[in-house]
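>>> with the sequence up front, the predicted model follows.
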Amino acid sequence: MTSDATAYATETQYATQWLAKAGLRPTRQRMALAELLIGDGQHRHVTAESLFEAAKSKGAAVSLATVYNTLRAFCEAGVLHEITVDGSKSYFDTNTHDHPHFYWEDDGRLSDAPAEQLQIACLPDAPEGAEIAAVEVVIRLRRKG
């Protein structure tokens, strides 16, 4: 087997297992997007638009609407986490464990921040009748100079 064929087999295997873990049927579109998201076994942060462009460049026949719908299905299944920046821009993270993020304002990029360096001493009490569902930490950065 060539190295390209081996890489493709591994990407397909990761994607198949990821979808199975989520209880999602491996449709052609889901497989194509899952391979781009986790096929190399690495975590990543994507926008719907960046994933759509990556899919187009790989020759996958998916529409932007399909990408949005598939990302939503992945989030609902618990294999992706959505992080919203500025109240409107959504990033999708393949690492679903709680961890902080850096948002790089200069190029609109999201990356993981070192969780072991974050200390939250206490949270405010939730209002009566409510409970805290999640705490998301996004640290905004801009380049000096």
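Noted; the coordinates are in hand. Because the structure is a prediction, the values reported are computed rather than measured.

>>> C-alpha from now on. contacts and neighbour counts both.
Fine.

>>> residue 98 should be in a strand, yeah?
No: membership of residue 98 in a strand is not supported by DSSP: H, G, I helix; E, B strand; the rest coil, which gives coil.

>>> can you report how many residues neighbour it?
12 (other CA atoms under 10 Å).

>>> again with the one 3 residues further on
Applying the criterion other CA under 10 Å, we find 18 residues in the vicinity of residue 101.

>>> alright, now check it against this:
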Amino acid sequence: MMNGRPFDGTRAGTLKRERDVTELLRGAGLRPTRQRLSLGALLFDGVDRHVTAEMLHEQAIRASVPVSLATVYNTLHQFTHAGLLREVAVDGAKSYFDTNTRDHHHFYLEDENRLIDIAGGSIAVTGLPDTPEGTEITHIDVVVRVKQARKR
């Protein structure tokens, strides 16, 4: 699905998705290169999801998209900088990229290494400190870590 429209899997559907991704990239100020188009088609299918660079690289390889892991990282960061993705840092070594860029928070399922969205108004953040002079808060990421409870 792209812009609320499902794809039918036909060549016409594929061409429509390519045009939609091209428009999306151009609208974000990015040149639609072959790699950006290929990775964008994998990411922006109308279903919000959370991916790591490694996950997207594996998906690209399965889809016969010849791309290096470094290119995937670079493209994800370019998409994030352009406002198409939101980076969610789970710990110092692991980041997920979220196709849902609206304000929301996440559960991190530690046992599954997976993020899921927390419903919109479920968390209220209060008591924020004053920001340093000349700065403003862009967004707040709350990641609630959960794991399977031990059976007693």
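Sure thing, it's come through. Nothing here was measured: the structure is a model prediction, and the numbers come from that model.

>>> care to give me the TM-score?
Superposed pair, TM-score by TM-score structural alignment, normalised by the length of the first structure: 0.88. Supporting alignment: 143 aligned residues with a CA RMSD of 1.9 Å.

>>> the longest helix anywhere in the second structure - contacts with which helices or strands?
The single longest helix within the second structure, with elements called by DSSP state H, is helix 11-27. Counting contacts by 3 or more CA pairs under 8 Å, 6 or more residues apart in numbering; DSSP states H and E, helix 11-27 of the second structure is packed against helix 34-43.

>>> work out the gap between the helix it packs on and the centre of the chain.
Remark: helix 34-43 of the second structure is offset 13 Å from the chain centroid, using CA atoms, centre = their mean, to the nearest Å.

>>> in the first structure, point out the residues matching the very next helix or strand once past it.
Sequence-wise, the next helix or strand downstream of helix 34-43 of the second structure (DSSP states H and E) is strand 50-51. Aligned by TM-score structural alignment, strand 50-51 of the second structure falls on residues 45-46 of the first structure.

>>> for the matching stretch, give me the average deviation versus the second structure.
In the superposition against the second structure, stretch 45-46 of the first structure averages 0.6 Å from its aligned positions (mean CA distance after the TM-score superposition for the first structure).

>>> for that stretch, which outside residues touch it?
91, 92, 93, 94, 110, 111 (CA atoms under 8 Å, 6 or more residues apart in numbering).

>>> part of a helix, is residue 96 of the second structure?
No: checked against three-state DSSP, residue 96 of the second structure lies outside a helix; its state is strand.

>>> please say which position in the first structure it maps to.
In the first structure, residue 96 of the second structure lands on residue 91 (TM-score structural alignment).

>>> report the secondary structure state of residue 84 of the first structure.
Residue 84 of the first structure - assigned by three-state DSSP - is strand.

>>> how many residues are close by it?
Neighbour count of residue 84 of the first structure, defined by other CA under 10 Å: 13.

>>> that one: what's it in contact with?
90, 91.

>>> tell me how far it lies from residue 14 of the first structure.
Distance, residue 84 of the first structure to residue 14 of the first structure, using CA to CA, to the nearest Å: 26 Å.

>>> before we move on, back to that, using a markdown table, lay out the contacts of stretch 45-46 of the first structure together with distance to residue 25 of the first structure.
Below are the contacts of stretch 45-46 of the first structure laid out as a markdown table (distance: CA to CA, whole Å):
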| residue | distance to residue 25 of the first structure |
| --- | --- |
| 91 | 23 |
| 92 | 20 |
| 93 | 21 |
| 94 | 18 |
| 110 | 29 |
| 111 | 29 |
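
>>> go through the residues you listed and name the one nearest residue 135 of the first structure.
Nearest to residue 135 of the first structure among those is residue 93, at 15.3 Å by CA to CA.

>>> residue nearest the centroid of the first structure?
Central residue of the first structure (CA atoms, centre = their mean): residue 93, 2.1 Å from the mean position.

>>> excluding its backbone neighbours, what's nearest that one?
Spatially, and ignoring its direct neighbours in sequence, residue 93 of the first structure is nearest to residue 45 (4.6 Å; CA to CA, 6 or more residues apart in numbering).
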